[in-house]
Structure formats: structure tokens, C-alpha cells
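Novice: Sequence first, then the predicted structure, then my questions.
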Amino acid sequence: MIGNGKQDMAVIVVRDADAVAAALREALERAGDAERPGLQRALGLAVAQSGVPDAELRGGWAGRRIRAAGHEGPLDSVAAVKALRTAEPGLSLRQAVRLSREAAALTEKAG
């Protein structure tokens, strides 16, 4: 993830799911009977990931970074924002707040 600028919320989400799905489709075409079930399962997972909204990808990334920094409390707290900015010094305060809110929204959605 890259923070760009102090005024904008410019966090880039990199999606490789489409390229992975294409490679899996090609492999599936050449696969023998023993490989097919595993490749079909992998293709299904890749296709499912390609439909995940950007906010969910950002929130998941931010939540993992916050937890890796040792924060165990709410993901949208001041301490979580501080942990995220410590882990990713290039993020502005505004970016870190938005990312922590997206991370917290994921935990609310899951719980």
C-alpha cells in the first residue's frame, strides 16, 4: 500500500486476482484428471477475490498492519491509528483514520 500526498486519500489497491484466474484457466486446460479438482477450487477462489470491493481490501490490509504492530483494541481507536502510522510512516493522519475505519467496518461486518 502506498500513501500519496497529505491531502488526498490516495491509497493504491493492487489486484492480481484477474491475472491469477487467467493463469489458472490456462493450467486447467492442460491439466490431467488428478490436477483438475485442485485447479478448479483455486480458480473459484481467485474469481471470488476479484469481486471484493476496494474498501474491503484496504480495510483488511490496514487491520493486519494494525494487529501486526501489536494493537489489540478497537481498529478505529486513536491507538490503532497511531499503530498504523507507526507501521506505515508514509500515511497521512487522514489516510490512517480512513483505513482504520475501513478495518473496523470489516470486523463489525464479520461479527
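Specialist: Yep, it's here.
Novice: C-alpha from now on. contacts and neighbour counts both.
Specialist: Will do.
Novice: for this protein, what's the longest helix?
Specialist: Taking DSSP state H as the criterion, the chain has its longest helix at helix 93-110.
Novice: what packs against it?
Specialist: If you count contacts as 3 or more C-alpha pairs under 8 Å, 6 or more residues apart in numbering; DSSP states H and E, helix 93-110 packs onto helix 54-68, helix 78-87.
Novice: ok, second structure coming up, stack it against the first:
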Amino acid sequence: MKGFAGFDRKQDCVLVIRDSDIVTAALREALAGAPPEERPGLERALATVAATADATEERLRARWVRSRLADAGFTGDITSVAALRALRRAEPRLSLLAAVLLQRQAVAHPE
């Protein structure tokens, strides 16, 4: 049986949580009552949320992997064993299999 993230239950996973509809509604409400000087920033924020709301779970996981690698200071080849090691050091609770699957998603979905 597959879990939420597409991994078997025995594997670790990265669960994608989407709150973009809540954020979008809050931004629209803020924009409706915003003074003219705040409107450009709110409009840009709304556009940013809209642009990311359509991303697939795989793409979001790929971004997460790249973010974790960057936070860990890894700047090498994302397809390398060194990247896999860096990801597991950054997230020690990931199983080797989960880390490999996440690495593959990051490779398949470049920014």
C-alpha cells in the first residue's frame, strides 16, 4: 500500500502539505482593503502563491531536497553519492531508500 508521498508505509517520506488556498484567500482579503502603497507588494505575493500552487508533489519534494542540501552547505552534483550523503546528514531520519527516491525526484525536476 502506498502512503501519501508515494512511498511504502515502511519507508520514510516527505509529506507535502499545501495551504496555498488559505494563503491565497488571506492575501486577497488583505488586497481588498489595502491602501494604494501596499497593493503592489500584496499583488506580487498573490502572484507568487498562484505560481507555486500548481506545482506537483514531486516538484515540491525536489525543491525540498535542494533546499536541504543548500542549508547543509552542499554545492556539488545533485546526482552524486556525496549529495545523497549530505541529504541523509541533513535529515538523519530518512532511510537510504527514501533518500535515493527523493534524490531522483530532485534530479528529474530541476528548477
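Specialist: Ah, there it is. A quick note: this is a predicted structure, and the numbers were derived from the prediction, not measured.
Novice: returning to what we had before: would you mind giving the helices and strands packed on helix 93-110 of the first structure as a markdown table with distance to Leu28 of the first structure and mean neighbour count added?
Specialist: Below are these laid out as a markdown table (distance: least, C-alpha to C-alpha, whole Å; neighbours: other C-alpha atoms under 10 Å):
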| stretch | distance to Leu28 of the first structure | mean neighbour count |
| --- | --- | --- |
| helix 54-68 | 27 | 19 |
| helix 78-87 | 40 | 20 |
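Novice: who's in contact with stretch 44-61 of the second structure?
Specialist: The contact list for stretch 44-61 of the second structure (C-alpha atoms under 8 Å, 6 or more residues apart in numbering) reads 5, 14, 16, 18, 20, 23-24, 27-28, 102, 105-106, 109.
Novice: re earlier: from the middle of its chain, how far away would the longest helix of the first structure be?
Specialist: Here helix 93-110 of the first structure is found 12 Å from its chain centre; the criterion is C-alpha atoms, centre = their mean, to the nearest Å.
Novice: buried set for that helix?
Specialist: Within helix 93-110 of the first structure, the residues scored as buried using 16 or more other C-alpha atoms under 10 Å are 93, 95-106.
Novice: And the furthest pair within the residues you listed?
Specialist: Leu93 and Leu106 (20.1 Å; C-alpha to C-alpha).
Novice: check contacts around the counterpart of Leu87 of the second structure in the first structure.
Specialist: When the first structure is aligned by TM-score structural alignment, Leu87 of the second structure is paired with Leu84. Residues in contact with Leu84 of the first structure (C-alpha under 8 Å, 6+ apart) are Ala62, Arg65, Ile66, Ala69, Ala96, Ser100.
Novice: Equivalent analysis for Glu43 of the second structure, please.
Specialist: Leu31.
Novice: what lines up against it once you look at the first structure?
Specialist: Glu43 of the second structure maps onto Gln40 of the first structure when the alignment is built from TM-score structural alignment.
Novice: Please apply the same query to Ala55 of the second structure.
Specialist: Under the alignment (TM-score structural alignment), Ala55 of the second structure pairs with Val52 in the first structure.
Novice: if I look at the spatially most central residue of the first structure, how far off is Glu29 of the first structure?
Specialist: Centroid-nearest residue in the first structure, with C-alpha atoms, centre = their mean: Leu57, separated by 3.1 Å. According to C-alpha to C-alpha, to the nearest Å, Leu57 of the first structure and Glu29 of the first structure sit 30 Å apart.
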